[in-house]
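> structure for the following, please:
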Amino acid sequence: MPRFSANISMMFDEHRFLERFAAARDAGFEAVEFMFPYAYPVASLRQAVQDSGLSISVFNLPPGDWERGERGLACDPGRGTEFRASVDTAIRYAEATGAKRLHVMAGNRGKISFGVARSTFLENLRFAADRLGEAGLEMTIEPINQRDMPGYFLSSTELAADILAELDSTNAGLQFDVYHHQIMHGDVLHSLERHMPLIRHIQIAGVPDRHEPDEGELNYPRVFQKIDALGYDGWVGCEYRPRAGTTAGLGWMGD
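I've put the predicted structure just below:
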């Protein structure tokens, strides 16, 4: 079985956020990930991670105004200064928590032409890859499905692969979310095999309802076998919304 990381932005929400680190550890996880840590002081995050003894598998750069629907800044040509500042902010949190990987959200395209959004995204990724590389960090990009996040620029795994090929950076790779990929493309097993050289982080959830991976249209035991067979030894992030209590829903990990 792969090594699982709990996404504590979705899981363990029976607890306050800073208490979720210890809750995940007590449930048997050795790593966690989360969406955004920026509402919490750096020192508080550092202490929570140190007290839990957990590794941090990944978290996102600041997304802009999430409450107003922003989903990242990197494809918007009018937000370059803000994007660059967000990279430095994320680095501070990574250094405090010991995280080694950060996800750059592309953002919504809106009225921006595809060509401008793509070239802007690539330009910002070059900056981020260089800056994160200097800090000893790895960068990922993740295709997100259009049902959950309508208008998000990067929704195609093939587009992500093309951008990474053009970027040609040794510290940049693909964040392959099985849930998002299944909704947009299907053919998960072949896609994992095809894109494994690019993959730096994997995430999972049941399809279509984004609950535990023991229900829905995907045969996750077979997916896990494929991940192992391909030699992937990184974390697999459990980015799902528990049907009921988090701990009560963890039985699938022992199957």
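> please make it C-alpha for all contacts and neighbour counts, starting now.
Fine.
> which stretches in the stretch 1-150 of the chain count as strands?
3-7, 31-33, 55-56, 59-60, 101-103, 138-141 (DSSP state E, counting those that start in this stretch).
> excluding chain neighbours, what is closest to residue 239?
Sequence neighbours aside, residue 7 is the residue nearest to residue 239 in space, at 5.1 Å (criterion: CA to CA, 6 or more residues apart in numbering).
> and residue 233, by the same measure?
Nearest non-adjacent residue to residue 233 (CA to CA, 6+ apart): residue 2, at 7.1 Å.
> would you mark the buried spots in the longest helix along the chain?
When the chain is parsed with DSSP state H, its longest helix is helix 114-134. Residues of helix 114-134 classed as buried: 117-118, 120-126, 128-133 (neighbour count, 16 or more other CA atoms under 10 Å).
> please give the structure of this sequence too, so both can be compared:
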Amino acid sequence: MPRFAANLSMMFTEHDFLERFAQARAAGFEAAEFLFPYEHPAGEIRARLDDAGLQLVLFNAPPGDPSLGERGIASLAGREEEFRDSVLRALDYAGALGCPRLHLMAGIAPAGMERERLVATFANNLLWAAERCAAQGVLPVIEPINHRDVPGYMLNTTAQAASLIEAVGRGRVGLQFDLYHAQVTEGDITRRFEALLPLIAHAQMADTPGRHEPGTGEVNWPFVFGRLDAMGYGGWIGCEYRPAGRTEDGLAWFTPWRP
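Here you go, the predicted model:
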């Protein structure tokens, strides 16, 4: 049966961040993910996870400077030292929180920078990060993001991500397959998912086009979830959506899959 993790950066935002862990558990979730934990001490987050009985399955490395609109720096030449510092900081949190996966964001391509240089920088940074992460039992993952939500993002398609993973080495880096981004950019999501299944370490979802909960858009989610289950995907599916209203009022989709 598909396993769903509540994304606590986007769900239960009616509550303060540290209160969302208990809310997710009360709604029936057994796992959580979030974007960036760095505003809170790792020990405080760990206490909330433990109190709620939640497993943390994914979060992001620091994205650069959010005030400048940065969405990662892993592909940006000249910022390798900053990238390495960000990975080490994230690994400190991952160790304290018992998190097995770390999303390394590629970043927005600077105007005029050749794609070949972006790809080479990203691959080299992933090689470095993969070694450090492996030493702590953490798997780095990369995620294609569509240009509608993040214009100029360097990594857009699952084929681009698969090429990078093969270059770095299967098993050293995983694919974070976001069904929402794949639907916007490429479509044919269940066949694409199945073809890439050996590379997929984590999945996420939201309905399109509004990025709200399942049942608010165009995707036949019972079919999709059933196909992922039938093809043998045993990982987590992060609920990275913006609830159309109050989070708890939009969880009818979750009822058939609640543990």
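> any idea what the TM-score is?
The TM-score (TM-score structural alignment, normalised by the length of the first structure) is 0.98; 255 aligned residues with a CA RMSD of 0.9 Å.
> adding mean neighbour count and distance to residue 112 of the first structure, write the strands of the stretch 1-150 of the first structure out as TSV.
TSV is the format used below for the strands of the stretch 1-150 of the first structure (neighbours: other CA atoms under 10 Å; distance: least, CA to CA, whole Å):
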stretch	mean neighbour count	distance to residue 112 of the first structure
strand 3-7	24	32
strand 31-33	26	31
strand 55-56	22	34
strand 59-60	22	23
strand 101-103	23	22
strand 138-141	26	19
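> if I pick the aligned partner of residue 46 of the first structure in the second structure, what's in contact with it?
The alignment partner of residue 46 of the first structure in the second structure, by TM-score structural alignment, is residue 46. Residue 46 of the second structure makes contact with 96-97 under the criterion CA atoms under 8 Å, 6 or more residues apart in numbering.
> hmm, try it at 7 Å
residue 97 (CA atoms under 7 Å, 6 or more residues apart in numbering).
> ditto for residue 153 of the second structure
Counting by CA under 7 Å, 6+ apart, the residues that residue 153 of the second structure touches are 107-109, 145, 147.
> let's go with 10 Å and repeat that
By CA atoms under 10 Å, 6 or more residues apart in numbering, the contact list for residue 153 of the second structure reads 70-72, 105-110, 144-147.
> which of those does the first structure keep?
Checking the contacts of residue 153 of the second structure against the first structure (both residues aligned by TM-score structural alignment, their matches' CA atoms under 10 Å), the contacts still present are 70-72, 105-110, 144-147.
> closest one to residue 226 of the second structure out of the residues you listed, please.
residue 144 (23.2 Å; CA to CA).
> burial of that closest one, as a residue count?
24 (other CA atoms under 10 Å).
> I figured it hits residue 164, correct?
No - Residue 144 of the second structure lies out of contact with residue 164 (CA atoms under 10 Å); the separation is 11.2 Å.
> shared neighbours, those two?
Joint contacts of residue 144 of the second structure and residue 164 (CA under 10 Å, 6+ apart) are 155, 158, 175.
> dump those to CSV, plus distance to residue 23 of the second structure, neighbour count and secondary structure.
Conversion of those to CSV gives the following (distance: CA to CA, whole Å; neighbours: other CA atoms under 10 Å; DSSP: H, G, I helix; E, B strand; the rest coil):
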residue, distance to residue 23 of the second structure, neighbour count, secondary structure
155, 33, 25, coil
158, 33, 24, helix
175, 29, 26, strand
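> which residue ranges of the stretch 51-200 of the second structure form helices?
Using DSSP state H, counting those that start in this stretch, the helices of the stretch 51-200 of the second structure run over 80-97, 115-135, 158-168, 179-185, 189-195.
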